Structure formats: C-alpha cells, structure tokens
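K.L.:
please find the sequence and the predicted model below.
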Amino acid sequence: MKKYPKYKSSGISWLGDIPEHWEVRRNKYIFQERNEKSVKGTEELLTVSQYTGITKRKDKVLGENKLLTNASSLEGYKTVHKNDLVINIMLAWNGSLGISPYHGITSPAYSVFSIRNKNENFSNFFHYTFRTKIYHSIFKTVSTGVIDSRLRLYPDDFFKLTTLLPPLQEQIQIARFLDWKVGQINKFIKTKKHILELLKEQKQVIINDVVTGKIDVRTGKPYPKYKASAVEWLGDIPEEWEVLPIKRLSKAVKTGSTPPGADDKYYSSEGINWFTPGDFSDETELRNSKRQLSALGVSAVNIFPPKTVYMNGIGSIGKVGICLDSASCNQQINAIITNEKISPYYLLYCIKSAKQFIISFGKFTTLPIINQEETKSLIFPVPSKDGQKVIVSYIQEKTEATDRAISRIEREIELIKEYKERLIADVVTGILAIRGVEVPEVIEDIEEELPEDEPEEIENKEGVE
C-alpha cells in the first residue's frame, strides 16, 4: 500500500495532514442522538465491549446461573437500530463503543446515535475510526471528570468533535478492506489461541496428576496405598497425606482494597505492586502490576508480605499467582498468607488443579464470586513439607518447556494485535491509501475473541445494569 498523491492540512493539530480530497466535519452534522425508549423491555439486550464493539449480551453470559443483567426490568432501556452508533459514555476513552449490527436495547446510561445522511456516510467506516487510539485519546480529552473512573463523554461534547470524512465510496472501500484484513488477523489469533489452550491443558494434566496424588513423582507410579479423602473432587489420596482447609494452612486470608477516590496521587510509576485481575496470566509469579502504589497509596491499603498467594475472587475466579515481594491488590482478589504447614508454591498448584471446583464452590449472580470465608473453607491434599518440595520441583521441571512455548505464542499474539491497531489507524486517517487493493467478494467474518476477564469488565462498568 502507498500514500495518497496529495495531502492538505486538516486545520486540526491532532489530525495533521489528510488526503487532499477528504473532508473534516463536526459530528453534529454526521450523527443525531436517538432517544427512543423500550416500552416492554423485551427486545434483544445489547452490550458494549472495547474488544468486539456491540454484541448480544446473551452471547457473553455463560452458565445457567448467570443473569443477563442486575436490572429488575428492561423497560425504559434505550432502543438501538441496526447501524446505530452506541457509546458507553463512561468508557468511551478506552474504546467501549461501536456500530451495532443488531436491533435491540441497551443501558440508559449509554448514548445512541443514528447517522443523518446515509447517502454520504457509511456506518462501518465510523466503527473502525472511533475505535482507534487517536480517537480514544480525544474522547478522553473532552470527557467530563477528574479521574478515569469518573470520566463521561456526553452527547454535546461528542457532537463538538471533528471526524475525518472520505467520499462515500472510499468509506465503503476502507471498511471492506479492514473487514477483510481484520478477519485474517483474527483468524491467525484464533489459531494461536487454540494452540495455547492445548499447551495449557498439557501443563494442567501434569499439575493435576501430582498434586492429587495420582502419581508419585519419585517413582513415576501410583503411591503404594491410598485412603478416601471425603472430598468429592479429590477422590482417594495417598495414605500418609492430610486433607486440610486453607484456614488451617494460612496465617490470614484477606481481600485487598483500592485507595480512596482512585486519585492519581495514590499511584507511582516506581512504587509497590498493586495487583488487579488484569495482572494475572498463566505464569506462576506476579511481577509488574499495571499500576503501582505511591507512598501515600501504601498508607491507604493493606500491604501483604513476600510470597503471599493472590487468588482472583470475582469473575475469572481461581486465577492465581505468587509475588516474591511485599505487595497489595484490589478488592477483587483474596490474599492468602501461608503458614509453616504448606509451601506457597504447592498451594498455588493445588488452586490451579482445583480451579473448576473453586468456580462451582463460589456464589453466582451475574459473575462467580468467592469471598474470604469461602476461600478459607477450600480443602486441599497436603503431603509432608519435603513431599511438597519434591512435587513443586517436579512440576517446574516438567512444565518449563511448555511455559517457554506459551510465552512465545503470547508474544506473537501481542505483536499481531499491535500490527492490527496500526493498520486500522493508518487506513482510516489516510496515512495509507488502499486504492487498487482487490478485496475478495466474500469476506470471512472472524470476530476477535474476548480475554478471559472481559465479562467481569462489562458487569463492573456498565453502570446501571
């Protein structure tokens, strides 16, 4: 792909030069607010994701115990027509918006806009344009509020913004080109994620076999004698092992907290780690949190000692990691400070092995939840300290190569996602021209897959739902 033959100044500092034949126009001349309300609340409930745009809420809610919403009634929810723009006004700055492919209803806390002139404007072009980082930063700049968690992009502020506008046929061409390329990239990511899942399953089998006592790591065979554990998910365990709840294996089990008001003064680029669910991965150790606490932040929360075991207690419950340094966490995480009876690493592997049981053990509303007291009641098999040490060493040795493969594939996925973001931004802002690029008649529609904790983000941030 090449650049356009000629460019001109857009007259807007953050846009810079644009193709000579493109226009810039205020959003109030492109969109109008739609304020239709549902009478019965029986239409399809739609939700907004920074990853996939507008989707059906029911497609994101898994499990018969989960609710579509906390609202007692959907009467009065905003009506959305196909090709309307829907914006989560609280999260426009991180890309929680998109063009809806469905007719339905959405939260009254969101903004819904229809396109004024469909002879000049193609909806899917704006879907890509408004989901680029350059627009996210502009949405953040014009939003009302002091800190990220309280920012609001109100319709009047959205209408004042300027948007790039190629001719209609070029908008259509750009949108089709990006549908094609994004579909290819998403297919690549989906394939890589499938390989990741196979590697993780392979690793999980190794962990399960040794922490439940099916295999004696010293011999590679079953233990000589077994006894009933009286724990359904465990079955029989080696005769010399104990079965103990976490409350007997820990000095304390606590939840974390968030500094009051979430003000920036509580955070620092070189402070103490403050973990949230987004900091967890498949790795054993938690190292660098996305946000760290300043001295003021440290004084406002609980600080936990080195080798505390952190377990996610809301949403993707059972995600677990150890931090080798003093650290803190938010209220979605249970911090387990182990006692002399158990190795923190052995407990971590027990939690990984029992993840499905832990999920079923928790409470369900719209999300699975397991609190401190329920965490204390979780029961695990406990060999001697020497036995634990041997098991931990065995797991680490056997899974080392798998961990390297997982890290390599995760990096490949990260790089291709960065490429996708750059490609979209360069095409919708006119940096790259797609004239002459042949797009297939039939485009494979492959949506980006959600990260594991995406349902949690939706439920926590949709406001009124």
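P.N.:
Sure thing, it's come through.
K.L.:
drop to CA atoms for contacts and neighbour counts, all remaining ones
P.N.:
OK.
K.L.:
which of the three states applies to K341?
P.N.:
coil (DSSP: H, G, I helix; E, B strand; the rest coil).
K.L.:
for P277, which non-adjacent residue is spatially closest?
P.N.:
Nearest residue to P277, sequence neighbours excluded (CA to CA, 6 or more residues apart in numbering): N312, at 6.2 Å.
K.L.:
tell me how many other residues surround that neighbour.
P.N.:
As a burial measure, N312 scores 27 neighbours (other CA atoms under 10 Å).
K.L.:
same question for I138.
P.N.:
17.
K.L.:
how about it, what does it touch?
P.N.:
Applying CA atoms under 8 Å, 6 or more residues apart in numbering to I138 gives the contacts W93.
K.L.:
where does it sit, in terms of helix or strand?
P.N.:
Here I138, judged by DSSP states H and E, is contained in helix 133-142.
K.L.:
in that helix, what counts as buried?
P.N.:
K133, Y135, H136, S137, I138, F139, K140, V142 (16 or more other CA atoms under 10 Å).
K.L.:
list just the nearest of the residues you listed to R411.
P.N.:
K133 (20.7 Å; CA to CA).
K.L.:
structure B:
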Amino acid sequence: MTIDRGMVRRDSLEREISANASDEANLRARAGDIVYNMMRMWQGAYGRAPEDCMVSPAYVVLSARSGYSPRFFAHLLREPRPLYWLWAFSHGLTNDRLRLYYRDFTRVPLHAPSLEEQEKIADMLDAMDARVELLLKRAETLSQYRDGVIQQLFSGELRFAPPKGGAYADWIDARLGEVASFAKGRGVSREDIAPEGLTPCIRYGELYTTYGEVIGQVASRTHLDPAGLMLSIAGDVIVPASGEDPLEIASAACVLQDGVALGGDLNIIRSSLDGVFLAYLLRNAKRLEIARLAQGYSVVHLYPHHLKRLKIRFPAQIEEQRHIAAFLQALDRKVAAVRAQAAATRTFKAGLAQRLFV
C-alpha cells in the first residue's frame, strides 16, 4: 500500500519487503475492494484492489454493501473533510503512531447520494484520473526520448544539416579552459532576497530547485547595490561551486539576460560557444565527468581550475550549436507543457470534487 500510487504489486517496488506473517494469515481482497493501512490511513494510505489478491494482515479490507459504490468512496475519502475524520478517529500519542482500527473506521460520518449518482460522480473523476495518468506517461515518454536524443547529439551520432543544404564542419575537441574564461559570483545571501528589489538575482541553491538548462525569467530579486555585485552578461553559463553531492553539483544553466546578479558559490563560464548549447552539454553529456572533478566529503567543491581541465567536444560552427540548443529547448518546452496540462487537470479535478462532495 502506497500513499501516492494506492495498491501496487509488492514485486513492483524498488525495495525488498519481507513478509512477517505466514501466507495463511494474509487477507483476501477482491477486485474493487478498498484496502487501507491502519497506521497511515489518516494520510490517505489506501486504494482499490486492481485484481483479486492477498494483502498483509496489517491492512483492513473493506467491501461495499449493496447500494454503495467503492469507486465513489475511493474518491470521497481523499477529500479534506473525510481525511480529517480519519485522523480524528485514529488512536495514538503522536502522528507517527496513529492507528485507525476497523471498529473506529465504522464510526466515521460519511454521506453518499443514490447509487446512480455515486456511479456518475465516480465515472467523471475516474476519467479525469485516467487523463492525468495519460499525460504523465506522455511526459515520461518525451523525457526518455529527450535523453536518447541528447546522447546521440553530443556523441555526434546525430547531426543537423544547414538550412541551405550541405554539411556543417567537423566538431572540435578541446579543454573547457581553452575556449572559456571563468569568474566567481559575489554576495546575495538568502537575507538579501527582496521581492520588491530592483536587481534580478540568482543564488546557487536555485540551480537545484528552480532552473533547468536555460534561465529566461529570473525568479528572485535583491535590494543590494549593483555596484558591489557580479552581474551577468547574456550567454553566461553558471555552475555551482559547492554542494552536498557530486552529482547534484554537476549542474549548469545559461543566463539569457544581462545585468542579473550572480550570487556567491557560483562558477561563471564565459566563452565564444553558444551558452545554451554549453549548458546542455555540461548538464547532460558531461555530468558524470564534472561530478568526478568535485572534491570534498560532507560538502563538495568545484573550482574553476577543475572545470578548465574538462574535455569537451563541440560543433565548429556556431550555427550548428544554436540548432542543437533550439531543438533541445523545444523538447523541454513540450515536456513542460504536458506536465502543466497534468497539473491543471489535477487542480480542476480537486475543485470539482470539492463541489461534488459538499
């Protein structure tokens, strides 16, 4: 039983789960039954059995009586008010020890319309869940396609042709220090962030939480005097200078705007290469190599002299670099759009369900 996916086969999980009970002690669930985890029911740890199966005796199996739709109640129990009641009727000194026994579950006040209306509501909400699942699968498929294309593009296996025909020149092998100069960010702590600040700014932690390979719109601003800051030049590529994990620190993003304050703990790379192309190259094809360059234990560091040694391979002509960068940006926008559709459908469903279950 999972909170985010409902009921799943035990062998589908990426962790090993040992069975503490003998096989004959397990409970039988019929397809469509609602099964819940007594210790996590107040968090929504329940689901409908997708098939006839056996479940742990630590769970409770609920079968709908005549006149009631388990599909309807599977949606109803995720609403804020029913979840509150599930918490209120659970027993335990702290939240991590709460248990909802069946005898207490039977006391939870729930209301339902006629069976016909229950089924209509369940049909509508099931359809919206299916739509969300379809969109998420599409986004995952696009992401996998993106990863495969990136591998082919940066290995030179897949090449673009010039718009007027012919072929681009061969790619060049070099070390990053031979084609780029380096600088460090300056200042801009968390306390310096001000929504009404006049200067847009980027802190190193935002590379992990806010931005992808391209930074078009800057999320934060600061009130600090720009004269004391390190300001971006459009096309700069920034890489964290420190972090907790080597793979986490192996991140890169291209800043598309001039005049953005780049905070401390940021390496700034300026080169004749297209910045967006370089950011995709570093963050994807060179990620593992950059991670190996980082040094440290509890906190790892990445300095310019590390990055200068990095071997890179890139198209000799800036036009091919821009062609690759534009193609990958278009793919990322498509993935983001599909995920946004899934999020919007979830939000619409939540608002609709709230009105239906009043």
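P.N.:
Everything's here; your move. All values reported here derive from a predicted model rather than from experimental measurement.
K.L.:
one step back: can I get the buried residues of helix 133-142 of the first structure in TSV with distance to T219 of the first structure?
P.N.:
Converted to TSV, the buried residues of helix 133-142 of the first structure look like this (distance: CA to CA, whole Å):
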residue	distance to T219 of the first structure
K133	55
Y135	60
H136	57
S137	58
I138	62
F139	61
K140	60
V142	65
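K.L.:
list just the nearest of the residues you listed to Y77 of the first structure.
P.N.:
F139 (24.0 Å).
K.L.:
any idea what I424 of the first structure aligns with in the second structure?
P.N.:
Alignment note (TM-score structural alignment): I424 of the first structure maps to A353 of the second structure.
K.L.:
find the helix or strand that that match is a member of.
P.N.:
Per DSSP H and E: helix 318-356 holds A353 of the second structure.
K.L.:
angle of that helix against helix 80-88?
P.N.:
Interaxial angle, helix 318-356 of the second structure versus helix 80-88 (axes from the mean of the first three to the mean of the last three CA atoms, to 10 degrees): 80 degrees.
K.L.:
helices and strands around helix 318-356 of the second structure, which ones?
P.N.:
helix 115-155, helix 275-280 (3 or more CA pairs under 8 Å, 6 or more residues apart in numbering; DSSP states H and E).
K.L.:
report how many residues lie close to the nearest residue to M39 of the second structure once chain neighbours are set aside.
P.N.:
Of all residues not flanking M39 of the second structure in the chain, R99 sits nearest, at 4.5 Å (CA to CA, 6+ apart). As a burial measure, R99 of the second structure scores 20 neighbours (other CA under 10 Å).
K.L.:
tell me the contacts of R99 of the second structure?
P.N.:
M38, M39, R40, M41, S90, H91, G92 are the contacts of R99 of the second structure under CA under 8 Å, 6+ apart.
K.L.:
redo that, cut-off 10 Å
P.N.:
R99 of the second structure makes contact with N37, M38, M39, R40, M41, W42, L86, W87, F89, S90, H91, G92, according to CA atoms under 10 Å, 6 or more residues apart in numbering.
K.L.:
go ahead and build a ChimeraX selection from the buried members of those residues.
P.N.:
Burial among the contacts of R99 of the second structure is assessed by 16+ other CA under 10 Å; the matching ChimeraX selection reads:
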select :37,38,39,40,41,42,86,87,89,90
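K.L.:
done for today, thanks.
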